[in-house]
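> sequence first, predicted model second:
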Amino acid sequence: MISSSIVRSQSIHLVTGLLVNHDHAWNSDDNRQDETGAWLLDPLLDNITKTVYDSDIFLTDENIMTNMILDRFAKQTWKEYILKSLSIRNDIDLRPIAQYKKSQECPYYITYIIDHYYDLPEIILFSHGRPQGHNPNIIKQWSWFIQQVQQDKQRHFFNSSIGYISSNCGSYVKRYTRSRPILDLLGYERTVDPLANQIKALCLGTYCCAQFIIHRSRILQHPISFWRLALKIVIDMNDCSHFEHIWHVLFGEPGELDQQKNLAVWYEQAHPELIERCSTDIVED
């Protein structure tokens, strides 16, 4: 486990979690068997520090496609192996977090913000526990993004002016009714727009299980009390679905998130030779 002083000193940081129990999955047929945590050991991510929250972990030998790794470590289960592997690395800070039923990534996103509010790294990659499920090329795209940032001495590539980009694979979904109560609780004022009750101006969000890259200035635009209230709302609701579609609003983006503010789009523009590309469908809900 790495010390907090090492975490603070990094300009780029990744935050994720290892969860969940089958009973905590959103859908009854979603057994999360592909949430192994193995992606955290990918060499492409070796050059940044990572905070990994573990809660109610449901990792078994069946979660891994091959037993070759397990054979090297005697009778260890995959859960034992991955937790041990993460805990001994000097680039990973493995932290426990309370069990919040069906709250998914929201508690560890907000817990990290609260814990590090006064010493945030400049750029943070917030990631779902199985990021490839919502962007199959995300590890490669993250690696490219990190390289660009580290080579950009003038901070033109990603800075406070840009502030936020989504890391999902370009799909967007509208939410007309779920967001307004949360925004009201967090202190967002209703406008004179007659459509305000429908969140017409604040209805377009990234696809579920939101993953994004954020500049710390977007977090600091709210006082720490705002984030403490956000965490309380998530815990009280035992539900993260509302936040999944309004993260960009909380971080200062307009209701209709610019489709160009997407890591996959940036990566594809930098690699025009790519054949497989993410869709950018607008889905009404």
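Structure's in. What do you need? Numbering: from 1, shown residues only.
> for the rest of this, base every contact and every neighbour count on C-alpha atoms.
Fine.
> so where do the strands sit in the stretch 101-250 of the chain?
123-126, 164-166, 172-174, 204-206, 212-215 (DSSP state E, counting those that start in this stretch).
> tabulate those in CSV, adding columns for mean neighbour count and distance to D115.
Converted to CSV, the strands of the stretch 101-250 of the chain look like this (neighbours: other CA atoms under 10 Å; distance: least, CA to CA, whole Å):
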stretch, mean neighbour count, distance to D115
strand 123-126, 22, 14
strand 164-166, 26, 20
strand 172-174, 20, 30
strand 204-206, 27, 25
strand 212-215, 22, 16
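> and the comparison structure, right after this:
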Amino acid sequence: MDNQPLEEMSLEDIRKQINEQSFLGKFIIQDVEDIIPFVCIVYNNKYPGFYFESIYNHFIRYSNKARSSLWLSFNDQPIQWHIPFFVQIDRINEEVEMVVHFKKRPENVLPISENIQVDIKNRYFWNLKQACMIRYGHKWERQIFQTITIEQQYKMFQNYSDHNYRPQFYEFFDKIWDLTMLKKEQQLSIPIRIFIDGNMIQRSHVLKDAKETLQNVLQPIFEDSLNYNELNVNVLGLQVNLDFPVRLLVSTFINPDGFCYIIIK
């Protein structure tokens, strides 16, 4: 994606472009005949766990396994239920076949309980609180709990779950991140998660200069271990260049759980 068009786009248009990224998910059970796949639109910025209840309800007629035994894989690699799809599957506007499993969950896959929706909700708020701790330090609780009510927080989660990004969602979201403070603060901590070679690196990048680029984020972490001229980088599922302005990470490229996700391939 070119940087210049992004800079010219409005905040609402960029958010819409990110939120509308999707693919056609085809969920199958391997090596079992006469089982109808479960097919649905999958939005890239959502946790796979949001789809578990529907997947389970579809396949329960073929299996008596517990909800907590469910896990997914793509291209023989496990899918983590608590990490957005765009981190794990780099597909847009395509049909993507994923395998549904009910046994032998790999040790590196985070378990999920029988109450899937509660697990997802807890994970969402855990991520949001972590992101706020990075952004605001010891003031994070005040920023969340004195800015929007508990009821508004749950409405925000429900809108994310329903993929309903009406203005009210971002009204709550922007209150938490208080984008008006961007003009007041000389330095700003950005909650970042970098995924590379199957590993996650969680960092706070302190934005000191509005002219900083994505390379200013990556260079201190990886130094000379990467060939920066050959990197394939995307942010929240959108491909960007290394001269991508970091200030846009703050104002537009924050996932609903509060983190900026950078994927390096």
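Alright, I've got the coordinates. What you are looking at is a predicted structure, and each value in this text was computed from that prediction instead of being measured.
> do you know the score for how well these two fit?
Here the TM-score for the pair of chains, by TM-score structural alignment, normalised by the length of structure 2, is 0.23; 104 aligned residues with a CA RMSD of 6.1 Å.
> picking up where we left off before, turn the strands of the stretch 101-250 of structure 1 into JSON lines, including distance to I110 of structure 1.
Shown next, in JSON lines, are those (distance: least, CA to CA, whole Å):
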{"stretch": "strand 123-126", "distance to I110 of structure 1": "10"}
{"stretch": "strand 164-166", "distance to I110 of structure 1": "16"}
{"stretch": "strand 172-174", "distance to I110 of structure 1": "22"}
{"stretch": "strand 204-206", "distance to I110 of structure 1": "18"}
{"stretch": "strand 212-215", "distance to I110 of structure 1": "13"}
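> does V52 of structure 1 count as helix, strand or coil?
With DSSP: H, G, I helix; E, B strand; the rest coil as the basis, V52 of structure 1 sits in strand.
> do you know which of the strands of the stretch 101-250 of structure 1 lies nearest I139 of structure 1?
With CA to CA as the criterion, I139 of structure 1 lies closest to strand 123-126 of those, at 11.3 Å.
> packing partners of that closest one?
strand 12-18, strand 212-215 (3 or more CA pairs under 8 Å, 6 or more residues apart in numbering; DSSP states H and E).
> elements contacting the shortest one?
In terms of contacts (3+ CA pairs under 8 Å, 6+ apart), strand 212-215 of structure 1 is packed against strand 123-126, strand 164-166.
> for the ones you listed, give me CSV that also has distance to Q141 of structure 1.
Listed next are those as CSV, based on distance: least, CA to CA, whole Å:
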stretch, distance to Q141 of structure 1
strand 123-126, 12
strand 164-166, 12
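> looking at the ones you listed, which is nearest to P107 of structure 1?
strand 123-126 (11.8 Å).
> the stretch 151-265 of structure 2: helices as residue ranges?
167-177, 214-222, 246-251 (DSSP state H, counting those that start in this stretch).
> single out the most deeply packed of those helices.
helix 246-251 (a mean of 19; mean count of other CA atoms under 10 Å).
> helices or strands up against that helix?
Packed next to helix 246-251 of structure 2, using 3+ CA pairs under 8 Å, 6+ apart, is no helix or strand.
> next, the buried residues of the strand or helix carrying Y136 of structure 2.
Element membership for Y136 of structure 2, per DSSP states H and E: helix 116-136. By neighbour count on 16 or more other CA atoms under 10 Å, the buried set for helix 116-136 of structure 2 is 116-117, 119-121, 123-125, 127-136.
> after it, next one along is what?
Next element after helix 116-136 of structure 2 (DSSP H and E): helix 140-145.
> out of the helices of the stretch 151-265 of structure 2, the one nearest L6 of structure 2 is which?
Ranking the helices of the stretch 151-265 of structure 2 by proximity to L6 of structure 2 (CA to CA) places helix 246-251 first, at 8.9 Å.
> any idea how far D13 of structure 2 is from the nearest residue to S22 of structure 2 once chain neighbours are set aside?
Spatial nearest neighbour of S22 of structure 2, chain neighbours left out: Y43 (4.3 Å); criterion: CA to CA, 6 or more residues apart in numbering. Separation of Y43 of structure 2 from D13 of structure 2 (CA to CA, to the nearest Å): 17 Å.
> pick out whichever of the two has more residues nearby.
Y43 (21 against 13; other CA atoms under 10 Å).
> any chance of the helices and strands packed on strand 123-126 of structure 1 in JSON lines with distance to I6 of structure 1 as columns?
Output for those, formatted as JSON lines (distance: least, CA to CA, whole Å):
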{"stretch": "strand 12-18", "distance to I6 of structure 1": "11"}
{"stretch": "strand 212-215", "distance to I6 of structure 1": "19"}
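> re the thing from before, can you redo the helices of the stretch 151-265 of structure 2 as a markdown table with distance to N57 of structure 2?
Below are these laid out as a markdown table (distance: least, CA to CA, whole Å):
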| stretch | distance to N57 of structure 2 |
| --- | --- |
| helix 167-177 | 28 |
| helix 214-222 | 42 |
| helix 246-251 | 37 |
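> so which of the helices and strands packed on strand 212-215 of structure 1 gets nearest C106 of structure 1?
strand 123-126 (10.0 Å).
> which residues touch that closest one?
11-16, 109, 211-216 (CA atoms under 8 Å, 6 or more residues apart in numbering).
> go again with 6 Å.
12-15, 211-215 (CA atoms under 6 Å, 6 or more residues apart in numbering).
> okay, these in JSON lines with distance to I182 of structure 1 next?
Shown next, in JSON lines, are the contacts of strand 123-126 of structure 1 (distance: CA to CA, whole Å):
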{"residue": "I12", "distance to I182 of structure 1": "29"}
{"residue": "H13", "distance to I182 of structure 1": "28"}
{"residue": "L14", "distance to I182 of structure 1": "26"}
{"residue": "V15", "distance to I182 of structure 1": "23"}
{"residue": "Q211", "distance to I182 of structure 1": "19"}
{"residue": "F212", "distance to I182 of structure 1": "20"}
{"residue": "I213", "distance to I182 of structure 1": "22"}
{"residue": "I214", "distance to I182 of structure 1": "21"}
{"residue": "H215", "distance to I182 of structure 1": "23"}
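> please identify which pair of these lies farthest apart.
So, the contacts of strand 123-126 of structure 1 by CA to CA: farthest apart are I12 and Q211, at 15.3 Å.
> right, I'll call it a day here.
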